[in-house]
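Undergrad: Dropping the sequence and predicted coords here.
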Amino acid sequence: MDKQLLRDQIIADMHRRYATKKYDPTKKLAPQDWATILEVGRLSPSSYGYEPWKFVLLDTKTKHDIYNFAWGAQASIDGADKVIAILARKDITYNSPYVQHLVSDIKHHDFDPNSPRSQRFKQFQEHDLNLDTPRARFDWACRQTYIALGNMLTAAGRLDIDSCPIEGFDHAKMDQYFADHGLMDPEHWGVAVMASFGYRAQEITPKKRQPLADIYQEL
């Protein structure tokens, strides 16, 4: 593809992407499209490559159960084909069992908490970012889930699939529900954000954004 055509397509995709408030419940995603969106999430970058996320596709019962305390998801629950919760890990430290698993079993490196890489990560967390509490580490992980979320929304738009990022829910009640129903271990996980995917039953509102000059500065 011609480079300028590609640039134009990227910008067109971003204009097309819209936080959908009303979905057509009769329209379903092709399995191949959903697999592509999930793969984009899986391949998204994370700090040190430690992938502090899990993507949970909600079934009909779960969507019904959370409806009253997930006000921002209600329109999606009523019509979107897919509604997911993205969980974030609470337990990522330089010497945690989870990090040891990733290093040894996924990345196939020898794990040593005293290695230069492990100690750099310890310095990065404890001093550079001051992640000195479980809550701080969870918030750090949550921010990374938004990288995966953004990529998934963009990929959906490229596939002419509509989507909506969702923060409008009672996080304490959501965490409690997931814990009570065995959907996550609250010692290790918390719900960071939700998202929905489907096909809109409304027109896209043209984007209104600040001019680039107001948000970009060259030093």
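TA: Yes, it's here.

Undergrad: use CA for all of it now, contacts and neighbours both
TA: OK.

Undergrad: List the buried residues of the longest helix along the chain.
TA: The longest helix of the chain (DSSP state H) is helix 134-158. Residues of helix 134-158 classed as buried: 134, 137-142, 144-146, 148-149, 151-158 (neighbour count, 16 or more other Cα atoms under 10 Å).

Undergrad: State which strand of the chain is the longest.
TA: strand 189-198 (DSSP state E).

Undergrad: what's around the nearest residue to Phe55 once chain neighbours are set aside, how many residues?
TA: The spatially closest residue to Phe55, leaving aside those adjacent along the chain, is Ile86, at 4.7 Å (Cα to Cα, 6 or more residues apart in numbering). Look at Ile86: counted by other Cα atoms under 10 Å, it has 22 neighbours.

Undergrad: Okay, one more to line up with it:
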Amino acid sequence: MNTALRKQILDAFNFRHACKSFDASRKISDEDFDFILEAGRLSPSSFGFEPWKFLVIQNPDLREKIKTVSWGAQGQLPTASHFVIILARKENSMHYESEYILDHMRNVKQLPEDVVDMISEFYRDFQNSNFRLTESPRAMFDWACKQTYIALGNMMSVAAQIGIDSCPIEGFDREKLEPLMEQEGLLDMSEFGVSVMVAFGYRENEPYPKTRHRQEAVVEWH
């Protein structure tokens, strides 16, 4: 691998930090933000079923309403150039017999019907036996949420590589946020729930030096 490219990537990982507030006067260009969204859209997911939706919240009134039930986004919602709420699909659309899954295989993946039947059988066994996801709606939703974090990580990583700051946010009251969003026409609670938020922009202040465990403390070879 090209040494300069490797250094560039690691420099971006060292640059990235959880930015608590942003320089509100600086806006991300449409081109750069589309690049970040593409990193999310092209991210991998289990069986390739893409159990997510990305809501870009730019309306100031909406941000203010969301802020009232999002204690972890008090500094980011008013200052971020772009604010994204990542939704995860619920059991209604992720179940192996759901219309969403069948439509995805036929019309997004464009698979022949015999392959649809084969994957449906694998997916059914995976959900029923391997991960026991059909035991509760919460199990299915949590599994979908785990996958949205792959997209989240990719979006933040590519943002850092082009000098854009970010902050992942779990500090919200889901039981209050989701009804508020449904009332505002932002989601259908029978199909989606809120997984995580992420803010993007340009840092207002320089962060503390990055700290992490040494590699030998978190990696084992066997």
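TA: Received the coordinates, thanks. For clarity, every value in this text was computed on a predicted model and none was experimentally measured.

Undergrad: tm score of chain vs chain?
TA: Once superposed, the chains reach a TM-score of 0.96 (TM-score structural alignment, normalised by the length of structure 1), with 218 aligned residues with a Cα RMSD of 1.4 Å.

Undergrad: hang on, the residue nearest to Phe55 of structure 1 packs against Met184?
TA: No - judged on Cα atoms under 8 Å, Ile86 of structure 1 makes no contact with Met184 at a distance of 11.2 Å.

Undergrad: so what's the aligned partner of Val103 of structure 1 in structure 2 up against?
TA: When structure 2 is aligned by TM-score structural alignment, Val103 of structure 1 is paired with Met105. Applying Cα atoms under 8 Å, 6 or more residues apart in numbering to Met105 of structure 2 gives the contacts 111, 116.

Undergrad: three-state assignment of Met105 of structure 2?
TA: helix (DSSP: H, G, I helix; E, B strand; the rest coil).

Undergrad: follow-up on the earlier one: mind checking what the residue nearest to Phe55 of structure 1 lines up with in structure 2?
TA: Aligning on TM-score structural alignment places Ile86 of structure 1 opposite Ile86 in structure 2.

Undergrad: now the angle from the longest strand of structure 1 to helix 134-158?
TA: 10 degrees (axes from the mean of the first three to the mean of the last three Cα atoms, to 10 degrees).

Undergrad: Enumerate every residue touching the residue positioned nearest the centre of structure 1.
TA: Per Cα atoms, centre = their mean, the C-alpha nearest to the average position across structure 1 is that of Leu149, at 3.3 Å. Residues counted as contacts of Leu149 of structure 1 (Cα under 8 Å, 6+ apart) are 41, 165, 195.

Undergrad: quick revisit: look up the residues that both of Ile86 and Met184 of structure 1 are in contact with.
TA: With Cα under 8 Å, 6+ apart, Ile86 of structure 1 and Met184 have no common neighbours.

Undergrad: follow-up on the earlier one: mean per-residue distance, the longest strand of structure 1 versus structure 2.
TA: The superposed strand 189-198 of structure 1 is, by mean Cα distance after the TM-score superposition for structure 1, a mean 0.3 Å from where its aligned residues fall in structure 2.

Undergrad: hang on, the residue nearest to Phe55 of structure 1 in a helix?
TA: No - counting by three-state DSSP, Ile86 of structure 1 is located in no helix; its state is strand.
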